[in-house]
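K.L.:
Sequence plus predicted model, see below.
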Amino acid sequence: MTIQEKAAQMIDNVQIITLASINEKGYPRPVPMVKLKAEFGAIYVATGTSSEKTAHFRANPKAGLSIVEGGNSIVYTGEVVIVTDEAIKRSLWSEWMSEHFPGGVEDPEYCVLKFTPISATYWIDGEFIKS
C-alpha cells in the first residue's frame, strides 16, 4: 500500500481534524473540528456563519489542515471555500448539529467549509513524503 493510500485510509477513519485560518494580524489560527465528509480530496466541516473562522476565510481562503492518528500525521496546505449549495449542506447535516444550530439545516448560522489541499506532507509508518 502506498503512503497516499494509507493517508486516504487515515482521512476516512479520523473524526477530528485541525483546520487553521489566517487571522486579521496574519497569524495562523488552528481549531480542532469534526470532519463531516472527505470526498475527491476535499474535506468538509461545519461552523457558524458568524464565527472567526468564517470571517478569516472570507478575507483569505488560504488554510492549513492537519490530521493525527497514533504516530502518523498528514499536513495539508490549501484553500477553503464557503459552501452555499443548499443540496450539499443538506447532505452533510447530522442531528448532533442541532445543539449548535437549533434551527436545523435551514439555520442561517449553519455554515459549511470545504477545504481543498494544494500540497501535502505525510509522516506515516516511519515514511516521510512531501508532495
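P.N.:
Looks like it came in fine. Quantities reported herein were computed from a predicted structural model and do not represent experimental measurements.

K.L.:
Could you use CA atoms for every contact and neighbour count after this?
P.N.:
Will do.

K.L.:
what helix or strand does Val80 sit in?
P.N.:
Using DSSP states H and E, Val80 maps to strand 72-83.

K.L.:
Strands of this structure, start to end?
P.N.:
16-22, 28-34, 37-39, 42-48, 62-69, 72-83, 110-124, 127-130 (DSSP state E).

K.L.:
take the one below as the second:
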Amino acid sequence: MRNFEQTVENMVEKSTNTFICYIDEDGCPVTKAMLKPREHEGVRIFYFTTNTSSNKVKCFKQNNRASIYFVNPQFFRGASLTGTMEVLETAEAKERIWQKGDEIYYPKGVTDPDYCVLKFTATKGRFYNDFHSDDFDINQ
C-alpha cells in the first residue's frame, strides 16, 4: 500500500498555495486560496498567517470545522485534509510564524492586532491520483 502521508507531505513542500474551506454564517461552504503553510508537522498540523479582521477568521471562531486542499496540476494529483481550524492570537503563536517582510501585510509588526495565526489539525485525508481516490487516516 502507498504511503499517502509521505506523498501528501511532498505535495505540501512543493506547493505555492493552499485552498482553505470553511463554513460561513449562512451555513454555506466557502473556499479561499492562501499562501502555503508557514509550518507544518507532517500532514496533521499546519500553520498559516492571516488577517484577524478577515471573514474566514470570524467564521472559524463560530465554527471550527475546516478542510484544506493541495494540488499538483502537473501530475493531476490532489489531497484534501479535513479537521479543525483554531485562531491563535497569542504572542507566542504570532512570533513563531512571523517572517521578515510580513510588515507588508501587517504594518504594526508581530504585535499588529490584525495579524493572527491559523492552526489546522487534520483528522483524515483523501488523495486523488490517476483517476482514483483513496481515503486515509492521519497518524496521531
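P.N.:
Everything's here; your move. The structure displayed is predicted, hence computed values, not measured ones.

K.L.:
need the strands of structure 1 in TSV with mean neighbour count and distance to Thr54 of structure 1, can you?
P.N.:
What follows is those, written out as TSV (neighbours: other CA atoms under 10 Å; distance: least, CA to CA, whole Å):
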stretch	mean neighbour count	distance to Thr54 of structure 1
strand 16-22	21	9
strand 28-34	15	12
strand 37-39	14	18
strand 42-48	19	7
strand 62-69	20	12
strand 72-83	18	8
strand 110-124	19	8
strand 127-130	11	28
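
K.L.:
Tell me where the longest helix sits in structure 2.
P.N.:
helix 4-14 (DSSP state H).

K.L.:
compared with structure 1, how much does it deviate?
P.N.:
Comparison of helix 4-14 of structure 2 with structure 1 after fitting gives an average deviation of 1.5 Å (mean CA distance after the TM-score superposition for structure 1).

K.L.:
Can you name every helix or strand that that helix contacts?
P.N.:
Applying 3 or more CA pairs under 8 Å, 6 or more residues apart in numbering; DSSP states H and E, one finds that helix 4-14 of structure 2 contacts strand 65-72.

K.L.:
how much does the strand it packs on deviate in direction from strand 29-35?
P.N.:
Interaxial angle, strand 65-72 of structure 2 versus strand 29-35 (axes from the mean of the first three to the mean of the last three CA atoms, to 10 degrees): 50 degrees.

K.L.:
How about residues contacting strand 65-72 of structure 2?
P.N.:
11-12, 15, 17-23, 77-85, 120, 122 (CA atoms under 8 Å, 6 or more residues apart in numbering).

K.L.:
sorry, back to before: what distance separates the strand holding Val80 of structure 1 from the centre of its chain?
P.N.:
Distance of strand 72-83 of structure 1 from the chain centroid (CA atoms, centre = their mean, to the nearest Å) equals 6 Å.

K.L.:
same question, stretch 6-13 of structure 2
P.N.:
Using CA atoms, centre = their mean, the offset of stretch 6-13 of structure 2 from its chain centre is 13 Å.
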